[in-house]
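> what follows is a predicted structure for the sequence shown.
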Amino acid sequence: MTAIEVHGLRKAYGGRAAVAGIDLTVASGEVFALLGPNGAGKTTTVEILEGHRRRDGGDVRVLGTDPGAAGRDWRARIGIVLQTATDAADLTVAEMVRHVAGFYPRPRPAGEVIDAVGLTDKAGAKIRSLSGGQRRRVDVALGVVGRPEVLFLDEPTTGFDPEARRQFWELIRAQAREGTTILLTTHYLDEAEALADRLAVIADGRIVAEGSPASLGGRATAGVTVTWDGRREEVADPTGLITRLVREGADLSRLTVTRPTLEDTYLTLIGDAR
C-alpha cells in the first residue's frame, strides 16, 4: 500500500518556484529520506504534506487524504517534528508530553517516550531550563507520543550529541518495525544511510535522483578506486586488476577497494543540478 503520493507538486513564493513539479511515492511502512541543500524545497514539500502549507498545484495524498482539506481524525494519525518548534517554557518535560498525549486516541505512555528520547533524568525539569539539544528531544517525544501511522521528521537530530543521535536512530527503527511510515529530512548523510530504505535528492525544487542509499545516482555500479603499495587506479570492476596484481606478486597488505560514498554522490548530484 502507498502512504504518501505526490504528483506534480508546485509551490512558488513571489514568483520564484520553491517546488517545481515534484513526483513522489512512499510505501506504507517505508523510511524515506529527502535530502538537499538549504533552500532546495525540502521543508516546503514536507509542510505541504503535513497540511501546514497550501500548494499552488499538483495532487497530494497522505493516508489517502488531501492534507490541505484534512480534518482532526486524519491529524490524529500523523506525527510531526518540525524544524523549529515553540514550547511551553513553564511546563515540565513530563507535563508537556502528557498534555500532548491527551490529544490522541491511543498515545504511548509518557514515561516510555521520555525514556526513548533520553530525557528520563529531566522529566521533572521545566522546559525553559533545558539546553537546545534537550529541547529538540522534547520535540521528538511530542512527535511520536501519538503512535502515528505517518511520522514527519524535519531535521530531527539537530543539536543532538553522537550518543543521543544513536539513541534516536534506535527509536526510529523501532517505529519502523511497528509499521510506521517515516519521511525524514536531514543534512546528516550518515543518518540517511543508516535509517532510510529509499531516499531522494532535491535541488532547486526538483528531484534529481531517487533510489536506495546503495544505488542512488548509479552508486552501486559506479567505478571503484583500488589503492595498493602507494599506487592508485580507478576501474569499473576490480576483479581483473586484483587478479593481475596477485599474479605479479604485488604487495597487497594495504590494498583498499572503495566505491563513491553517499556524500560523494550527493555532492555530485546537487552540483550537476546548479
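That came through, no problem.
> switch to C-alpha atoms for all contacts and neighbour counts from now on
Noted.
> longest helix of the protein, counting residues only.
helix 162-177 (DSSP state H).
> may I see the buried residues of it?
Ala164, Arg165, Gln167, Phe168, Trp169, Leu171, Ile172, Arg173, Gln175, Ala176 (16 or more other CA atoms under 10 Å).
> now do the helices in this structure.
Taking DSSP H as the criterion, the chain carries its helices at 42-50, 72-75, 93-101, 110-116, 132-144, 162-177, 189-195, 238-248, 262-273.
> now for the first one, which elements pack on it?
Right, the one you point to is helix 42-50. strand 16-27, strand 57-62, strand 150-154 (3 or more CA pairs under 8 Å, 6 or more residues apart in numbering; DSSP states H and E).
> pipe these into JSON lines and attach distance to Arg206 and mean neighbour count per row.
Formatted as JSON lines, those follow (distance: least, CA to CA, whole Å; neighbours: other CA atoms under 10 Å):
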{"stretch": "strand 16-27", "distance to Arg206": "6", "mean neighbour count": "18"}
{"stretch": "strand 57-62", "distance to Arg206": "14", "mean neighbour count": "18"}
{"stretch": "strand 150-154", "distance to Arg206": "18", "mean neighbour count": "25"}
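> could you dump these into a markdown table and include distance to Asp264?
A markdown table is the format used below for those (distance: least, CA to CA, whole Å):
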| stretch | distance to Asp264 |
| --- | --- |
| strand 16-27 | 24 |
| strand 57-62 | 32 |
| strand 150-154 | 23 |
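> just to revisit the earlier point, of the helices of the chain, which is nearest Ala209?
Among these, the nearest to Ala209 by CA to CA is helix 262-273 (7.5 Å).
> packing partners of the closest one?
Contacts defined by 3+ CA pairs under 8 Å, 6+ apart place helix 262-273 against helix 189-195, strand 198-203, strand 206-211.
> ok, and here's another one to check against it:
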Amino acid sequence: MAISPSLAVQQCEELLRKELQDNQARNILAGAKRVIEMMLSRRTELSDAYEELYTRLGRTPQTLRLLFEVLSRAPGQYSEVQISKERKAQKELRELNQRIAGLAEELAKQIVRKSTLNDTSRFYSETHHHIFDVIYSAAKESKHYEFQQYVQEHTEALQSQFGLKYWQSISSVVDAIGADAINAEVKASDSATVAATESRRSGRSDFVKALIDQMEKVVGLSKHHRISDNTLASLINCALDLDADTLLDGDYIKHLRQRERMKRSDAKERT
C-alpha cells in the first residue's frame, strides 16, 4: 500500500503545481517548468527538504512560494552557460570602453586639426562647427521626430541667444565621451550576478552562490530563517537534475557558505 505524503510534502507540491499552472497559463518560463516537473518527479529525494521548509516557512506560504519561484527560475538565469555568457559580456564591455576611449582621443585630435586648417588655410571644410548642429543632424538622420517637433525650436533659440564661445566645442565633447569610457566601471546589475561572476574560474559554485544570494535578498531568508546545508543541497540537486556522480552534499554547501562569510568579513575589515 502506498504511503500518503505528509502535510508538508502536500503543501510544498501544491505550491509547485500552482507555480507551474501560472507559468503555463501565461506561456512563459519554459525552463522553470522543467525544473518544477523535475522536482515533482523526485518526491522521495525532497521529502526531508519539504519537511524542513514547511516547518520553517509554513506559516508564511507567500515566502515559501517565493522560494520555489526563485529556485525554479535560477537554473535558467545562472546556469554555467549563462554565467559564461555574462563573463564574456563583462570582458567585452571593458574592452569596448578601452577602444572607445582610444578612438575618441584620436577623433578629437583630428577635429581640432580640421578646425585649425579651416582657420589658417585658404580652404574651408563645410562640416559642423557647433555641437547643436551635430545634434540636429543626428535627429534628422535617425528620424527623431519628437526632438525635432518639441525640443529643437528651444535649442535653436538658445543657440541664437548665445554665441559660439558659450558652448563646448565638438572636439571637447568627443574628449568627454572618451573620458567617460575610460573611467567607467563595469558593474553587474544585481547582487546575484556579482556572486556568480566574482570568482576567476567558472564552476558549479557560481550557481550556488547566486541562488543563496537570491534566497537572502529576494526571498528574505536571513540567518534567523536559514535553510540547512542538507536541504539546500537537495533542492539544488533536483533543480539542476544532477546525477549520482555529480550530486552536491551538505558539506559542500557548508564549506561554500563558510568561505563566503569569511570573504564578507574580510571585505568589511578592509573598508
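Cool, the structure landed. Owing to the predicted nature of the structure, the values given are computational and were not obtained by experimental measurement.
> tm score of chain vs chain?
The TM-score (TM-score structural alignment, normalised by the length of the second structure) is 0.26; 103 aligned residues with a CA RMSD of 4.9 Å.
> Gly57 of the first structure: which of the helices of the first structure is closest?
Comparing the helices of the first structure against Gly57 of the first structure with CA to CA, the closest turns out to be helix 42-50 (11.0 Å).
> how far is the helix or strand in which Lys109 of the second structure is found from where the chain is centred?
Using DSSP states H and E, Lys109 of the second structure sits in helix 80-120. Distance of helix 80-120 of the second structure from the chain centroid (CA atoms, centre = their mean, to the nearest Å) equals 23 Å.
> Val112 of the second structure: what's it in contact with?
Val112 of the second structure is in contact with Ser171, counting by CA atoms under 8 Å, 6 or more residues apart in numbering.
> let me redo that: Thr25 of the first structure
Contacts for Thr25 of the first structure (CA under 8 Å, 6+ apart) come out as Thr2, Ala3, Ile4, Glu5, Val6.
> go again with 7 Å.
Thr25 of the first structure sits next to Ile4, Glu5, Val6 when contact means CA atoms under 7 Å, 6 or more residues apart in numbering.
> do the same with Thr239 of the first structure
Listed by CA under 7 Å, 6+ apart, Thr239 of the first structure has no contact partners.
> now the nearest residue to Tyr266 of the first structure once chain neighbours are set aside: how far from Val150 of the first structure?
Excluding the flanking residues, the one nearest Tyr266 of the first structure by CA to CA, 6 or more residues apart in numbering is Val201, at 7.4 Å. Using CA to CA, to the nearest Å, Val201 of the first structure is found at 20 Å from Val150 of the first structure.
> what does Arg231 of the first structure give?
49 Å.
> what does Val97 of the first structure give?
Distance, Val97 of the first structure to Val150 of the first structure, using CA to CA: 19 Å.
> which residues in the second structure form strands?
Remark: strands of the second structure are absent; assignment by DSSP state E.
> for the stretch 1-150 of the second structure, which segments are assigned as helices?
7-26, 30-41, 43-57, 61-77, 80-120, 131-141, 145-150 (DSSP state H, counting those that start in this stretch).
> before we move on, the earlier item: state the distance from the residue nearest to Tyr266 of the first structure to Leu184 of the first structure.
Distance of Val201 of the first structure to Leu184 of the first structure, given as CA to CA: 12 Å.
> what sits in contact with each of these two?
Taking CA under 7 Å, 6+ apart as the contact rule, the neighbours common to Val201 of the first structure and Leu184 are Leu34.
> Glu95 of the first structure - how many residues pack around it?
The local packing of Glu95 of the first structure (other CA atoms under 10 Å) involves 18 other residues.
> any idea how far it is from Leu142 of the first structure?
Going from Glu95 of the first structure to Leu142 of the first structure by CA to CA gives 11 Å.
> same question for Arg135 of the first structure.
Using CA to CA, Arg135 of the first structure is found at 11 Å from Leu142 of the first structure.
> overlap in contacts, the two.
Counting by CA under 7 Å, 6+ apart, no residue touches both Arg135 of the first structure and Leu142.
> for the helices and strands packed on helix 262-273 of the first structure, give me a markdown table that also has distance to Glu112 of the first structure and mean neighbour count.
Output for those, formatted as a markdown table (distance: least, CA to CA, whole Å; neighbours: other CA under 10 Å):
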| stretch | distance to Glu112 of the first structure | mean neighbour count |
| --- | --- | --- |
| helix 189-195 | 22 | 17 |
| strand 198-203 | 29 | 23 |
| strand 206-211 | 34 | 19 |
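> compare those and give me the one nearest Val46 of the first structure.
Across those, closest to Val46 of the first structure is strand 198-203 (CA to CA), at 12.1 Å.
> run the angle between that closest one and helix 42-50 for me.
On the basis of axes from the mean of the first three to the mean of the last three CA atoms, to 10 degrees, strand 198-203 of the first structure is oriented at 120 degrees to helix 42-50.
> returning to that earlier point: export the helices and strands packed on helix 262-273 of the first structure to TSV and tack on distance to Thr243 of the first structure?
Converted to TSV, these look like this (distance: least, CA to CA, whole Å):
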stretch	distance to Thr243 of the first structure
helix 189-195	31
strand 198-203	34
strand 206-211	32
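> what about stretch 177-185 of the first structure, start to end distance?
End-to-end distance for stretch 177-185 of the first structure: 19 Å, by CA to CA.
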